[in-house]
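Chemist: just coords:
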């Protein structure tokens, strides 16, 4: 079976070995605006003489340029591996078998462009690899493949995405076979639907006076590395926290305010009080000067009594 790939990320390159084992790549569509995440895809297409179409949102909506290009390739199906534009209905009906989307959640839960971030931030116990036939409605349509993936303790966005990508690679044979055979009439559930927008600055910011230690750790993990860590400030300077650990120790918080460096461990780093009176060890954080271990940032002058604050 010949398929076309729509992509705007490195997901295609990381799964290409699994794809080419089960189908023929007829062509690749990418956004016209370049991003470095697509450099590997562009290089692969050029090296292997695969037709590559760059397209913008207006071209996609007009349809003529893409319609003629796809029609000339005679591909049986399209597989979407992240794409920034909504695909209009007149394009969805072009391939014989349809257009199919890879989504990292158990649909209909966590519809939207950033499902993995929100699952980690919300403290879900697992994610899911879902492949579904696309319809004019966002993240709807019959399910071709679905497999749950439990999160590991302390798992961040980067590790979770890599594991879901590996899961996709391992199951591309089944997915391609199901598409070819038309075995994608499993409807999505009608309960548990939710939608989350792309995270904004406020969603990435630690609220020391509101969020518990667990909620802060979840946010830090969800924001690393794609969103460059969870945002906080100290002495008017914006910082990004990339890794924390919950400290299970007995202590008396006294009148210390949340976000305050309660203790400095010279071998590990700053230990910060949270609003639920627990302690978080800051393992890794980023300042405008670079990325530092907690131990290094303390050696540079961070001390007990200093306070992390919300971003105003």
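Modeler: Thanks, I have the structure now. Here the structure is a predicted model, which is why all the values come from computation and not from measurement.
Chemist: going forward, measure contacts between C-alpha atoms and count neighbours the same way
Modeler: Fine.
Chemist: what ranges do the helices span in the stretch 101-250 of the chain?
Modeler: Using DSSP state H, counting those that start in this stretch, the helices of the stretch 101-250 of the chain run over 115-121, 157-181, 201-204, 213-222.
Chemist: Let me know which of those is the nearest to residue 21.
Modeler: Smallest distance to residue 21 across these (C-alpha to C-alpha): 7.8 Å, for helix 157-181.
Chemist: Can you give me the end-to-end span of stretch 272-291?
Modeler: 19 Å (C-alpha to C-alpha, to the nearest Å).
Chemist: For it, buried residues please.
Modeler: 272-275, 277-286, 291 (16 or more other C-alpha atoms under 10 Å).
Chemist: Take this one as well and set it beside the first:
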């Protein structure tokens, strides 16, 4: 098959490499220009560089336009394969390839369509994540499923752990999907749209800790914002503090959410949860932090005296 690839960052890079290894003819790679967005500066292996190394023509686009449509008609693809293409693809492009567009998405669709699915899934306490290859239609991440693979989420897993495991699924999923499509199969599995949800792109504010969340939820947020992602953060005495490691307290603590309360184990307990005033909540034990100057230190070196509050604003 003649294949065009649309993609960006490491997800797109891995997909292009899988296509190059597949034995099919890669006739064009379409990717985005480099970005300064915090979440797009990490896992930023270049699709353009990989394509150039293998003699594949490259087009840089922020979004599809008439020139791109003309280029696609000229290369006459049998299939377009997408992974981490960040903007809407119009119907005239979806309808152009003989076999349609195969999109590879790092969630177990129909859940966690949209952006940053691993982060949102970990925050929400899902017990598994995965990768789905589906045929694209007019609704984003809603087309019929070709191949889907799941992985368990462990109690100590960070989003960095989950990234490395799921990105390793891309190549086998792409290869299996191409084999199925090339064989003439079209009997794909429709998504159960009653289970669908769609998440927005994350920004720095989404990492700002809300101390009315339960300690369990905040601990998952910390793991979902592990290095090299922008860390979960809070403010202490007017300075931003990034939380690198945390756990849920053994004790039940009452009071006002955000209160720097008591030492427990290797960390400092912060009162958490909307029900904390009733004395029904566990606290968050902060164990390791990073200050604004980039210094990492144990939490008890920062919180040397009990009292005071962690807040969402300086």
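Modeler: Received the coordinates, thanks. Just so it is clear, the structure is predicted and the values come from calculations on it, not from any experiment.
Chemist: if we can go back for a sec, for residue 24 of the first structure, find the nearest of the helices of the stretch 101-250 of the first structure.
Modeler: helix 157-181 (10.7 Å).
Chemist: how much does that closest one stray from the second structure?
Modeler: Once fitted to the second structure, helix 157-181 of the first structure is off its aligned match by 1.7 Å on average (mean C-alpha distance after the TM-score superposition for the first structure).
Chemist: Output the contacting helices and strands for that helix.
Modeler: Other elements packing on helix 157-181 of the first structure under the criterion 3 or more C-alpha pairs under 8 Å, 6 or more residues apart in numbering; DSSP states H and E are helix 11-20, helix 115-121, strand 126-133, strand 143-150.
Chemist: Quick check: which of those is nearest to residue 243 of the first structure?
Modeler: The nearest among those, by C-alpha to C-alpha, is helix 115-121 at 13.6 Å.
Chemist: what's the distance between the equivalent of residue 162 of the first structure over in the second structure and residue 106 of the second structure?
Modeler: Correspondence of residue 162 of the first structure to the second structure, assessed by TM-score structural alignment: residue 164. Residue 164 of the second structure is 11 Å from residue 106 of the second structure, where distance means C-alpha to C-alpha.
Chemist: So for those two, which residue has more residues nearby?
Modeler: residue 106 (28 against 10; other C-alpha atoms under 10 Å).
Chemist: when you align them, which residue in the first structure goes with that one?
Modeler: Checking TM-score structural alignment: residue 106 of the second structure goes with residue 104.
Chemist: Grab the nearest non-local neighbour of its match.
Modeler: Excluding its sequence neighbours, the residue lying closest to residue 104 of the first structure (C-alpha to C-alpha, 6 or more residues apart in numbering) is residue 129, at 5.0 Å.
Chemist: Counterpart of that neighbour over in the second structure?
Modeler: Counting by TM-score structural alignment, residue 129 of the first structure corresponds to residue 131 in the second structure.
Chemist: you'd agree residue 28 of the second structure is up against residue 54?
Modeler: No. Residue 28 of the second structure lies out of contact with residue 54 (C-alpha atoms under 8 Å); the separation is 10.9 Å.
Chemist: Now do stretch 210-226 of the second structure: everything it contacts.
Modeler: Stretch 210-226 of the second structure is contacted from outside by 118-120, 122-125, 156-160, 207, 209, 231-232, 243-249, 257-258, 271-274, 281-284, 311-312, using C-alpha atoms under 8 Å, 6 or more residues apart in numbering.
Chemist: isn't the residue nearest to residue 104 of the first structure right up against residue 105?
Modeler: Yes. Assessed by C-alpha under 8 Å, residue 129 of the first structure is found in contact with residue 105 at 6.0 Å.
Chemist: And these two? Which one has more around it.
Modeler: residue 105 (26 against 20).
Chemist: Grab the nearest non-local neighbour of the more buried one.
Modeler: residue 128 (4.5 Å).
Chemist: For the one you found, give me its contacts.
Modeler: By C-alpha under 8 Å, 6+ apart, the contact set of residue 128 of the first structure is 104-106, 146-149, 164.
Chemist: In CSV: those, plus distance to residue 85 of the first structure.
Modeler: Shown next, in CSV, are the contacts of residue 128 of the first structure (distance: C-alpha to C-alpha, whole Å):
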residue, distance to residue 85 of the first structure
104, 17
105, 19
106, 22
146, 24
147, 26
148, 27
149, 27
164, 22
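Chemist: For the residue mapped onto residue 207 of the second structure from the first structure, give its distance to residue 37 of the first structure.
Modeler: Using TM-score structural alignment, the equivalent of residue 207 of the second structure in the first structure is residue 204. Separation of residue 204 of the first structure from residue 37 of the first structure (C-alpha to C-alpha): 22 Å.
Chemist: got it, and residue 28 of the first structure?
Modeler: Per C-alpha to C-alpha, residue 28 of the first structure is found 15 Å from residue 37 of the first structure.
Chemist: Please say which of these two ends up with more neighbours.
Modeler: Using other C-alpha under 10 Å as the criterion, residue 28 of the first structure and residue 37 rank with residue 28 on top: 23 against 13.
Chemist: Does whatever residue of the second structure lines up with the more buried one lie in a helix or a strand, and which?
Modeler: Alignment note (TM-score structural alignment): residue 28 of the first structure maps to residue 29 of the second structure. Using DSSP states H and E, residue 29 of the second structure sits in strand 25-31.
Chemist: And the next helix or strand past that strand?
Modeler: Criterion used, DSSP H and E; the element after strand 25-31 of the second structure is helix 47-53.
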